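Colleague: Next come a sequence and a model predicted from it.
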Amino acid sequence: MKNIFDFRQAEAQIKFNQWNEHSDAVVILGVETTALHCPEIIEISVIDTSGNVLFDSLVKPKGEISEIHRITPDKVADAPTFPEIWPALYNILKDKLVLIFNADFDHGAIVNSLAYPAEINQARGLNTACVMREYALLYGGKWPNLAEACGNPTDHRALANCLATLEIIKSCHDPSFTEEDLKRVIAYEEIDQLSRRIRSISYQIAELVEEQQELLKRQKEWYKQYVLGIEGTKDEIAVTTVDPDIDDDLPF
């Protein structure tokens, strides 16, 4: 079991465990897009956690294709458009947790590739999770790219992206870390936060006591000098005890 002391790290570990242990409920999706800005899907694949291919298709986009992968315009010239494949794809995704390495980008590209409001709403309603985010939380540091996380170069194809993401998910599985361990980490973090708060309150109390003492000294000085008409040094005033019923004798 990894040494896990951080709540977010612990939560990430539990998610990886759940993804591996409840494999019937999840699928893994990968895409390739026209560009990084306003992307459209040009290839999309879906696999299950055993690596079985559930969907794999090139897609003909509306816009131009940039040179960030090996998919050229001639390869997608006769491919279906994304709205044409969407009904079949949506039937695979709609009741699953869809694991995507870079979920924000890929999910956004799916939405951007659709045309009709009903289909766009379907896409927006998909239940997705970002593998890259949870990986970064589990191991700390910056969010890695796919090749960094899986430890191997990728060839910028949708199915290869799915398989690399699956490899990451499986490598992060740690069944020795349980829900009870997560509860323990939460308890330690709560204890630490409470301890910090207690120390902070203690410092505030000390400051308030110090301020209170100074105010009491000033109160005695003003009372003796201007109410009782007694003048003396500050030291004499400071050691003088104020009558507990002082407030009843004040003329204001």
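Modeller: Yep, it's here.

Colleague: contacts, neighbours, all on C-alpha from now
Modeller: Will do.

Colleague: mind listing what the nearest residue to residue 65 once chain neighbours are set aside touches?
Modeller: Leaving out its chain neighbours, the residue that sits closest to residue 65 by CA to CA, 6 or more residues apart in numbering is residue 34, at 4.4 Å. Residues in contact with residue 34 (CA atoms under 8 Å, 6 or more residues apart in numbering) are 40-42, 61, 63-66.

Colleague: So which elements touch the one helix or strand residue 196 maps to?
Modeller: Secondary structure assigned from DSSP states H and E places residue 196 in helix 179-222. With contacts taken as 3 or more CA pairs under 8 Å, 6 or more residues apart in numbering; DSSP states H and E, helix 179-222 sits against helix 7-21, helix 234-239.

Colleague: What residues of the last one count as buried?
Modeller: Taking 16 or more other CA atoms under 10 Å as the neighbour-count basis, helix 234-239 is seen to contain the buried residues 237-238.

Colleague: dropping in the other structure now:
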Amino acid sequence: MDYVAIDFETANANLTSPCSIGIVRVYKNEIYDEWYFLINPNEPFSDFKIMIHHITPDDVKDALTVEKIWPQIFELLNNQIVVCHNADFDISILRACINKYNLPKPNIKIACTLRLARKLWKEEVYNHRLNTLAGYLGVELDHHNALSDARVCYYIINRGLRMYQENDLESLYAKLGLKLKGGL
């Protein structure tokens, strides 16, 4: 089965403050399409978050809000396996925005590349952070750029598929004793 890898960056500590999303659609284990959206969170930015992702209020002042961009995001996620690194965080952002703005819930299954990486490389890396894994895999990462982070999720899965000679994410998960989580 194909999947969609996503990553959010937020303007502040609030889960309802996404300021960017990267989306990578994977078809037959190859990157098929990619999207990067700046989002106007209509919330203040913290200096700490700006330092991390370098997105400023000026960058998003003309960007669409979550409610306006949601139809596109919904269409990309609905009826898909949604993959994130540390999925609890990114899925919490989805849930918080859906609840705050009363948005339609996409029908999704959830996979976490952090959990997957911990199974694939228990001792090969000193931690399982995205930047560490990108270095280990030899792939480029513009860390905290949402599209680049989502792309690294693809590379983690792709390497796991090759290591275990599996053809799809669900089979790889089953082989490693992992389970996809139910929807939102």
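Modeller: Cool, got the structure. Remember, it's a predicted structure, so these values are computed and weren't measured experimentally.

Colleague: Superposed, what's their TM-score?
Modeller: The TM-score (TM-score structural alignment, normalised by the length of the second structure) is 0.72; 157 aligned residues with a CA RMSD of 2.8 Å.

Colleague: rewinding a little: the second structure: which residue goes with the residue nearest to residue 65 of the first structure?
Modeller: Residue mapping for residue 34 of the first structure onto the second structure gives residue 11, with TM-score structural alignment as the criterion.

Colleague: before we move on, what about residue 46 of the first structure?
Modeller: Following TM-score structural alignment, the counterpart assigned to residue 46 of the first structure within the second structure is residue 23.

Colleague: got it, and residue 103 of the first structure?
Modeller: Looking across to the second structure (by TM-score structural alignment), residue 103 of the first structure lines up with residue 87.

Colleague: follow-up on the earlier one: could you verify my assumption that the match of residue 46 of the first structure touches residue 38?
Modeller: No: in this structure, residue 23 of the second structure sits apart from residue 38 without contact. The criterion is CA atoms under 8 Å, and the distance is 11.7 Å.

Colleague: Between the two, point out the one with more neighbours.
Modeller: Shown here are residue 23 of the second structure and residue 38; by other CA atoms under 10 Å, residue 23 has more neighbours (27 against 23).

Colleague: What residues does the more buried one make contact with?
Modeller: Residue 23 of the second structure makes contact with 4-7, 34-36, 146-147, 150 under the criterion CA under 8 Å, 6+ apart.

Colleague: And for the nearest residue to the match of residue 103 of the first structure once chain neighbours are set aside, the neighbour number?
Modeller: The shortest distance from residue 87 of the second structure to any residue that is not its chain neighbour, by CA to CA, 6+ apart, is 5.1 Å, and that residue is residue 112. Summarising burial for residue 112 of the second structure: neighbours were counted as other CA under 10 Å, giving 22.

Colleague: Please pull up the equivalent of residue 112 of the second structure in the first structure.
Modeller: In the first structure, residue 112 of the second structure lands on residue 130 (TM-score structural alignment).

Colleague: Let me know how buried the closest residue to residue 133 of the first structure other than its chain neighbours is, in neighbour terms.
Modeller: The shortest distance from residue 133 of the first structure to any non-neighbouring residue, by CA to CA, 6+ apart, is to residue 143 (6.5 Å). Using other CA under 10 Å as the criterion, residue 143 of the first structure is surrounded by 16 other residues.

Colleague: looking at it, residue 143 of the first structure is touching residue 136, isn't it?
Modeller: Yes: Residue 143 of the first structure lies in contact with residue 136 (CA under 8 Å); the separation is 5.2 Å.

Colleague: what about the helices in the second structure?
Modeller: Along the second structure, counting by DSSP state H, helices occupy 47-53, 57-60, 66-77, 87-101, 113-120, 130-137, 146-163, 169-175.

Colleague: Output the ones you listed in CSV, with mean neighbour count appended to each entry.
Modeller: Compiled in CSV, the helices of the second structure are given as follows (neighbours: other CA atoms under 10 Å):
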stretch, mean neighbour count
helix 47-53, 14
helix 57-60, 14
helix 66-77, 15
helix 87-101, 17
helix 113-120, 19
helix 130-137, 17
helix 146-163, 21
helix 169-175, 17
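
Colleague: To residue 30 of the second structure, which of those lies closest?
Modeller: With distances scored as CA to CA, the stretch of these nearest to residue 30 of the second structure is helix 146-163 (8.5 Å).

Colleague: The closest one versus helix 113-120: what angle between them?
Modeller: Comparing the axes of helix 146-163 of the second structure and helix 113-120 via axes from the mean of the first three to the mean of the last three CA atoms, to 10 degrees yields an angle of 30 degrees.
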